[in-house]
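K.L.:
Fold the following and give me the result.
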Amino acid sequence: MAYVPRERIRPLTVVLSVVSLGLVFAAAGGQIPQSTVPAAPEWILDLIPHVNVAISATAIGTIALGWRAIRRGRIDRHRVAMLASFGLFAAFLVLYLYRLVATGGPQEFPGPAAVEQFVYLPILAVHIFLAVVCIPLLYYVLLLAGAYPLEELSQTNHARVGRVAASLWLISFALGIVVYVLLHVTY
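P.N.:
The predicted structure is shown next:
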């Protein structure tokens, strides 16, 4: 049974992507006032990056499991793994955006300027770019999966776009872990 009207997949993808990315860029750009989120103790704000790196590592595992499952024809396991991956991504994003708004903006790089310029910022830029590109791709494949019965899904772009989305998603999560290591472990 279809949950999403097929003719609305692309418009819904666009709307969800614009709203999601608008929220992310508004939070990163300091356009959302701190008063819009409940205050949290400093230790909670300090804990969020550590929780998010654990979420990222778990998401890498669930994406890999989902990829493996579909290659073995285990569609139910694939569905569970990919929905779990999306749920982990959503949890990551909620925590990240909360911390971003609650602390007044992105964390400054604490290391040397040369490392920031030649290592940290390029890695961060690729991480952010891939995360932005992934958003519409992820919405699109999820909406396709919700709009078509299993028997018809193979006649859509779900598998082709899903492979691209999963690849970019894995790289983005991995680079996010590198960013975490540079911000919270190395420096």
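K.L.:
CA atoms for contacts and neighbours, from now on please.
P.N.:
OK.
K.L.:
any idea how far residue 78 is from residue 133?
P.N.:
Residue 78 sits 22 Å away from residue 133, going by C-alpha to C-alpha, to the nearest Å.
K.L.:
Over to residue 24?
P.N.:
Taking C-alpha to C-alpha, one finds residue 24 at 13 Å from residue 133.
K.L.:
higher neighbour count, these two?
P.N.:
residue 24 (19 against 15; other C-alpha atoms under 10 Å).
K.L.:
Identify the residue spatially nearest to that one, adjacent ones excluded.
P.N.:
residue 97 (6.9 Å; C-alpha to C-alpha, 6 or more residues apart in numbering).
K.L.:
Would you do the same for the sequence below? I want to compare the two.
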Amino acid sequence: MEYVPRERVTALTAVLSVVSLAVVFAAAGGRIPSSTVPAAPQWVLDGIPHLNVAISAAAIVTITIGWRAIRRGDVDRHRTAMIASFGLFAAFLTFYLYRLIATGGPQPFPGPDAVQQFVYYPVLAVHIFLAIVCIPLVYYALLLAFSRPIAELRRTSHARIGRYAAALWLISFSLGIVVYVLLHVVY
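P.N.:
Have a look, this model is predicted:
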């Protein structure tokens, strides 16, 4: 089942990655006016981080299921789990970006300066770095999967790139949960 022309995988990965990262950085930098998104009550905006931590936890589960499925040779379950993981990631990103745009930027850290400097910022920096690195890897692995029949995927870098993407994705989602805990539970 080919959905993407195979000769366009690299170019499409690059375009999707650049556009995705540009939107995220523009939203995080307050470059997208809040008037571009529909207004929401404060309780909705306040609920998004809690929803996103649940989405992150679900994504960790689906990535793990997908990883285990392919190691066992269950391609159909792997495909289902990884598409679900991408769907969860897209939902997470949609809610995250909506909240960033609607509120004018990231939430400040409410805890002590020492925790902010030596715990929060390092965890956040690694989380953001891995999220940035994951985007092209995830796009590439998915586009390879959508551009070739299953039998041909073994002759591509899908498995190698997918392993890196999944591992970094898991770490990034996990660190995102740590960021949530620091922002919304501990402080």
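K.L.:
so the residue nearest to residue 24 of the first structure makes contact with residue 26?
P.N.:
No: the criterion here is C-alpha atoms under 8 Å, and residue 97 of the first structure misses it with residue 26 at 9.7 Å.
K.L.:
What residues in the second structure pair up with stretch 96-116 of the first structure?
P.N.:
Alignment of stretch 96-116 of the first structure against the second structure: residues 96-116, by TM-score structural alignment.
K.L.:
and for that stretch, what are the contacting residues?
P.N.:
Stretch 96-116 of the second structure is contacted from outside by 24, 27-30, 32-35, 37, 39, 45, 48-49, 52, 120, 183, 187, using C-alpha atoms under 8 Å, 6 or more residues apart in numbering.
K.L.:
Tell me the buried residues within these.
P.N.:
Buried residues within these, counting neighbours by 16 or more other C-alpha atoms under 10 Å: 24, 27-28, 30, 32, 34, 45, 48-49, 52, 120, 183.
K.L.:
Where does the residue nearest to residue 24 of the first structure fall, secondary structure wise?
P.N.:
Assigned by DSSP states H and E, residue 97 of the first structure falls within helix 75-103.
K.L.:
any idea how far the next helix or strand after that helix is from the chain center?
P.N.:
Counting by DSSP H and E, the element after helix 75-103 of the first structure in chain order, helix or strand, is helix 113-115. Offset of helix 113-115 of the first structure from its chain centre (C-alpha atoms, centre = their mean, to the nearest Å): 27 Å.
K.L.:
picking up where we left off before, with neighbour numbers in mind, choose between residue 97 and residue 26 of the first structure.
P.N.:
Counted by other C-alpha under 10 Å, residue 97 of the first structure and residue 26 do not tie: residue 97 has more neighbours, with 22 against 15.
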